[in-house]
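Participant: starting from these lines, generate the structure:
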Amino acid sequence: MTIKKEDLRIVFMGTPEFAVESLKTLVENDYNVVGVVTAADKPAGRGQKIKTSPVKDYAVAQGIKLLQPEKLKAVSFLTELADLKAHLQVIVAFRMLPEVVWKMPALGTFNLHGSLLPQYRGAAPINWAVINGEKETGVTTFFLQHEIDTGHIIEQRKMPIGPNDTAGIVHDKMMVLGAQLVLETVNKICKGKVETKAQDQFVGLEEVLKPAPKIFKEDCKINWHEPIEQVHNKIRGLSPYPTAYTEIINPKGKKTGLKIFETQILHNSEKPFGTIYSDNKSSVFIAGNGGTLALHLLQLAGKKRMTAKEFLNGFKNLNDYKLDL
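Facilitator: Sure, this is the predicted structure:
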């Protein structure tokens, strides 16, 4: 089935900043986005001010019809969605959809996922790819079906992961690459040139599939007994959010949380394993398993994020502390 670009009616569903780039790319390439579905407004922060999603902010600025359902199976929402008469739905970083929603448009519903499916199915593909030390990741568009992240693949694009790239760096690069892939996918659908493949065709005979489940606070605590490369990968894979952390202990035995955002591996280990120390000027170090980590960006509990030099300006007695192992 082919359809003229100007006649194609698209509903876009997404919530965070990652999704805005894809929506913006469709709008700026003159596609007819007739509606946007995003998360409901909610209170956030200490003052509990109402927070709106980045996708909502962009949609409102562009004057696009906006839907913010609490429940995706609510009759009122389904009626409003059907009234938009969309031919195609595009999903980028949104909730799991019920079948009644993703089956609604004649041309289907496709999703942009932040990995080379079927690898890293799940909620946190960027984080886990970096945590696992992958040198490459990518983006995938696929049509939705019943099981999450399992639909037939439309297109994929690869991208490298640098040895010191954080999840935040990969996120920002992937956001742009993903938007380009969304545009290419919509172009193909519009021209009736889509050929999909089942995900099992992308798996080698002895390839093991790696999951990307949601990350919880207990997953973020650093295990210093792991090889130094794994610790470094975990820190960058959780940076800037939800952030890897450890605890340091003062001479009186009191523990204080320490978030770590950016590190560098130094393979010399001059200090005993588990020692946290500094040069009292501009560098903080932790002697780990197989090497030393230089901590470049960190945050003490109750304080703001700062460089190692800024940290040491207000923390003169670090060498008296121990690492909680």
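
Participant: contacts and neighbour counts: CA atoms only from here.
Facilitator: Noted.

Participant: so residue 134 touches residue 164, yeah?
Facilitator: No. Residue 134 is beyond contact range of residue 164, at 11.3 Å (criterion: C-alpha atoms under 8 Å).

Participant: which helix in the chain has the most residues?
Facilitator: The longest helix of the chain (DSSP state H) is helix 167-191.

Participant: which residues does it contact?
Facilitator: Residues from elsewhere that reach helix 167-191, judged by C-alpha atoms under 8 Å, 6 or more residues apart in numbering: 1-5, 8, 18-19, 21-23, 25-26, 107, 112, 114, 126-127, 130, 138-141, 154-157, 159, 161, 194, 236-241.

Participant: out of those residues, which end up buried?
Facilitator: 8, 18-19, 21-23, 25-26, 107, 112, 114, 126-127, 130, 138-141, 154-157, 159, 161, 236-241 (16 or more other C-alpha atoms under 10 Å).

Participant: all strands of the stretch 1-150 of the chain, in order?
Facilitator: 9-14, 32-37, 42-44, 49-51, 66-67, 88-92, 109-113, 136-143 (DSSP state E, counting those that start in this stretch).

Participant: here is the second sequence; please produce its structure so I can put it next to the first one:
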Amino acid sequence: MKVPRYCVGQLVNVVGHCAGEPFNNDFFVQCRILCPADDGTYFVRVLKSDGYSIVDEDSISAYPLYDQEKPADRKRIRVVFFGNGLFALPTLKKLVEQGYDVAAVVTMEDKPCGRGNKVSPSPVKTYAESQGIIVYQPRNLDSDDFLQAIRDMNPTVGVVVEYRILPQSLFKIPKWGVINLHSSLLPVYRGASTITSAIKDGKGITGVTTFLINSGLDKGNIINNLATYIGDNDSAEDIHIQLRTNGAVMVDDAIQRIAHSCNGIPQSDLICDFIQPSHAPKLFRKDAYIPWCDSAYRVHNFIRAHSSVIGGQYYPKTPAIAGSVSTAWTSLKMIDSDSATDVKIHKVSKTGIPRGYHAPGEWFWQDGSLMVACQDNLLSVDILQLPGKKRMTAKEYHNGFRGVCKGFCDISPDDKDETTSEK
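Facilitator: Got it, this is the predicted structure:
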């Protein structure tokens, strides 16, 4: 990806025809950048016509807010990093590799993780210790001893990625404040299940945002953002990887912008037809129960939105912070069985085949594919997982059942467990 030269909220001049204006208009039209994209383009709002356009960087005429060829001395910027899992790890690595003075890492306490419930450190802690960085795992972020330890470091800036809500007594300590990396294009999808919500809602675009923490939940001034396009078949796993990679670069960009006295933009300045505040709530296991009575399009989005991250996110029994919460699942009862089995569905494909006489939730083998009926069309199940087993293809599942693949999924999840949550 290319680090954007211009940033969100910046007023720029764009060549008129590139912004969708007729040739007989002014050569340049004024636009406000709503978000740069990781393909090097910019999504802008054309102020004169109140329209929207996607433009290349070469069509923009404006002074950048700082000279990227002359970065602030990273060795003189002392960072305290707050983070936890796989989404946070690339950012911490980037800060270390870029030469920032990472004075300490603050992460969650070691907790049971994985199939054997073995007490394990977070990925962030493991990496920090390998680099000789001091690690703190406080239960109480407001404790006097912990706050004093952070003050004694005299940090220039704090960075938060995939961690808890910081109290004001803590985020007021660093000289430049605390930067939060968030996995959406704020103010869209404030909250916990950002990636899942974007894919489930059928959005074609999402991204990362860096902002300065204040007392509101994900409501601080935006430093910059970066859009990523969501493909028709992209899963939450795919987007999670893309965003955590882009996010690491954008945190470095955010620190440099603050070092060059760039002020953040209030989120309210970005609200328009295409950008409206929304909430991505904390999700539980029951929220990943597949709604087979919906259209095949919506069910396909639902399943890829709830795809899990390979290797598991840290703390699988707690709500997700950035990404999918629980793998999409269904309760399946085979015709030759008296009991139902919970089955995780990792990947499906659209077929365009009408469901015909098949009831929503009906599960059967047809023409070499494992099919499930939805409200209108059939979906082909590609990858699934039985309890206590590894992921398997539909063909492997078919072979394991000796060709018997006929059953019905429960389409009434109302009685499912509402207290269990997982990443």
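
Participant: now the TM-score, please.
Facilitator: The TM-score (TM-score structural alignment, normalised by the length of structure 1) is 0.94; 322 aligned residues with a C-alpha RMSD of 1.8 Å.

Participant: just to revisit the earlier point, let's have the strands of the stretch 1-150 of structure 1 in TSV, adding distance to residue 209 of structure 1.
Facilitator: Output for these, formatted as TSV (distance: least, C-alpha to C-alpha, whole Å):
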stretch	distance to residue 209 of structure 1
strand 9-14	26
strand 32-37	32
strand 42-44	36
strand 49-51	37
strand 66-67	36
strand 88-92	22
strand 109-113	16
strand 136-143	14
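
Participant: nearest to residue 320 of structure 1, out of those?
Facilitator: strand 42-44 (37.7 Å; C-alpha to C-alpha).

Participant: which ones are touching residue 175 of structure 2?
Facilitator: Neighbouring residues of residue 175 of structure 2 by C-alpha under 8 Å, 6+ apart: 154-157.

Participant: structure 1: which residue goes with residue 256 of structure 2?
Facilitator: Mapped onto structure 1 by TM-score structural alignment, residue 256 of structure 2 lines up with residue 187.

Participant: likewise for residue 384 of structure 2?
Facilitator: Checking TM-score structural alignment: residue 384 of structure 2 goes with residue 298.

Participant: burial count for that match?
Facilitator: 24 (other C-alpha atoms under 10 Å).

Participant: ok, now which ones touch the counterpart of residue 210 of structure 1 in structure 2?
Facilitator: Residue pairing (TM-score structural alignment): residue 210 of structure 1 is matched to residue 278 of structure 2. By C-alpha under 8 Å, 6+ apart, the residues touching residue 278 of structure 2 are 187-190.

Participant: now the helices for the stretch 201-325 of structure 1?
Facilitator: 228-237, 308-313 (DSSP state H, counting those that start in this stretch).

Participant: list the contacts for residue 162 of structure 1?
Facilitator: Residue 162 of structure 1 makes contacts with residue 135, as judged by C-alpha under 8 Å, 6+ apart.

Participant: what do you get if the cut-off is 10 Å, keeping everything else the same?
Facilitator: Neighbour list for residue 162 of structure 1: 130, 133-136, 169-170 [criterion: C-alpha atoms under 10 Å, 6 or more residues apart in numbering].

Participant: out of the residues you listed, which are buried?
Facilitator: Counted by 16+ other C-alpha under 10 Å, the contacts of residue 162 of structure 1 give 130, 133, 169-170 as buried.

Participant: turn the residues you listed into JSON lines, columns for distance to residue 265 of structure 1.
Facilitator: Compiled in JSON lines, those are given as follows (distance: C-alpha to C-alpha, whole Å):
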{"residue": "130", "distance to residue 265 of structure 1": "15"}
{"residue": "133", "distance to residue 265 of structure 1": "14"}
{"residue": "169", "distance to residue 265 of structure 1": "18"}
{"residue": "170", "distance to residue 265 of structure 1": "20"}
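
Participant: among the residues you listed, list the two that are farthest apart in space.
Facilitator: The widest separation within these (C-alpha to C-alpha) is 14.4 Å, between 133 and 169.

Participant: how far away is residue 19 of structure 1 from residue 76 of structure 1?
Facilitator: 25 Å (C-alpha to C-alpha, to the nearest Å).

Participant: please apply the same query to residue 211 of structure 1.
Facilitator: Residue 211 of structure 1 is 35 Å from residue 76 of structure 1, by C-alpha to C-alpha.

Participant: and these two? Which one has more around it.
Facilitator: Using other C-alpha under 10 Å as the criterion, residue 211 of structure 1 and residue 76 rank with residue 211 on top: 16 against 11.

Participant: nearest spatial neighbour of that one, chain-adjacent residues omitted?
Facilitator: residue 120 (4.6 Å; C-alpha to C-alpha, 6 or more residues apart in numbering).

Participant: aligned against structure 2, show me the partner of the one you found.
Facilitator: Counting by TM-score structural alignment, residue 120 of structure 1 lines up with residue 189 in structure 2.

Participant: how many other residues sit next to that match?
Facilitator: Neighbours of residue 189 of structure 2 using other C-alpha under 10 Å come to 23.

Participant: try residue 351 of structure 2
Facilitator: A total of 12 residues lie near residue 351 of structure 2 under the criterion other C-alpha under 10 Å.

Participant: go on, residue 158 of structure 1?
Facilitator: 14.

Participant: average separation of whatever helix or strand it lives in from the aligned part of structure 2, please.
Facilitator: Here residue 158 of structure 1, judged by DSSP states H and E, is contained in strand 153-160. Compared with structure 2 after fitting, strand 153-160 of structure 1 has a mean deviation of 0.5 Å; criterion: mean C-alpha distance after the TM-score superposition for structure 1.

Participant: corresponding residues in structure 2 for that strand?
Facilitator: Aligned by TM-score structural alignment, strand 153-160 of structure 1 falls on residues 222-229 of structure 2.

Participant: then stretch 70-90 of structure 1?
Facilitator: Going by TM-score structural alignment, stretch 70-90 of structure 1 sits over residues 139-159 in structure 2.

Participant: how about that stretch, which residues are buried there?
Facilitator: Residues 141, 146, 150, 155-159 are the ones in stretch 139-159 of structure 2 that count as buried (16+ other C-alpha under 10 Å).

Participant: tell me which two of those residues sit farthest apart.
Facilitator: Using C-alpha to C-alpha, the buried residues of stretch 139-159 of structure 2 span at most 18.8 Å, a distance reached by 141 and 156.

Participant: residue with max distance from the center of structure 1?
Facilitator: No residue in structure 1 sits farther from the centre than residue 252, which is 39.3 Å out by C-alpha atoms, centre = their mean.
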